[in-house]
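[1] prediction below, plus the sequence it came from.
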Amino acid sequence: MTLFGTTLDAEQIAALLSLLALLVFWLVVLRRERGYARWFKQWEADRKARREAEQAAEKRGASPDGRKGPWG
């Protein structure tokens, strides 16, 4: 096989194929990592929103003077 005027033997072709496979592998890993980071940020934002909604509900349900329980 000739590439840019250079004849490549079997070892060089195998090396090129392995480098290409490694590049594809790292692109897949990068894509999954970015997807995980995006999912985690969304999950964290949803968790924070749920927590803030719970805290707002607790404040609305509290007595006006802030006392809780039978002893104040």
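    Looks like it came in fine. Residues are numbered from 1 along each chain as shown.
[2] alpha carbons only for contacts and neighbour counts from here, please
    OK.
[3] which parts of the protein are helices?
    10-61 (DSSP state H).
[4] what number of residues lie near the nearest residue to T2 once chain neighbours are set aside?
    The shortest distance from T2 to any non-neighbouring residue, by Cα to Cα, 6 or more residues apart in numbering, is to L8 (5.9 Å). Counted with other Cα atoms under 10 Å, the neighbours of L8 add up to 13.
[5] included below, for side-by-side comparison, is a second structure:
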Amino acid sequence: MNLEPAQTFQLVSLLAVLVLFCFSLRDKINYRRWFRQWEADRKARRDAELAAEAGESSSGDDAPKGPWS
């Protein structure tokens, strides 16, 4: 089986596009993983801030706590 120059060029081009697609897909997967981790960290920080604010505001006043007060 002999390949003509045009066929060889097409084969090389197809392989190059496949490699480019694989690198692009890998980058998108890594970005998605990073973004999800960043979002989870941001939510954890925000939840900690809200918990700290709630702790500060409720510890300062002497309001009755619970139905028995």
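    On my side now, so go ahead. Every value quoted in this text rests on a predicted model; they were computed, and no experiment measured them.
[6] before we move on, the earlier item: what's the match for the residue nearest to T2 of the first structure in the second structure?
    Alignment note (TM-score structural alignment): L8 of the first structure maps to L3 of the second structure.
[7] A21 of the first structure too?
    Using TM-score structural alignment, A21 of the first structure sits opposite A16 in the second structure.
[8] how about E52 of the first structure?
    Counting by TM-score structural alignment, the partner of E52 of the first structure is D47.
[9] measure how buried that match is and give me the count.
    Going by other Cα under 10 Å, the residues that sit close to D47 of the second structure add up to 12.
[10] and it, how far is that from V12 of the second structure?
    Counting by Cα to Cα, to the nearest Å, the gap from D47 of the second structure to V12 of the second structure is 53 Å.
[11] again with N2 of the second structure
    From N2 of the second structure to V12 of the second structure the distance is 15 Å (Cα to Cα).
[12] ok, the two, which is more surrounded?
    Using other Cα under 10 Å as the criterion, N2 of the second structure and V12 rank with V12 on top: 12 against 6.
[13] against L3 of the second structure, how distant is the more buried one?
    For V12 of the second structure, the distance to L3 of the second structure (Cα to Cα) stands at 12 Å.
[14] next: L15 of the second structure.
    Counting by Cα to Cα, the separation of L15 of the second structure from L3 of the second structure is 16 Å.
[15] now A52 of the second structure
    For A52 of the second structure relative to L3 of the second structure (Cα to Cα), the value is 71 Å.
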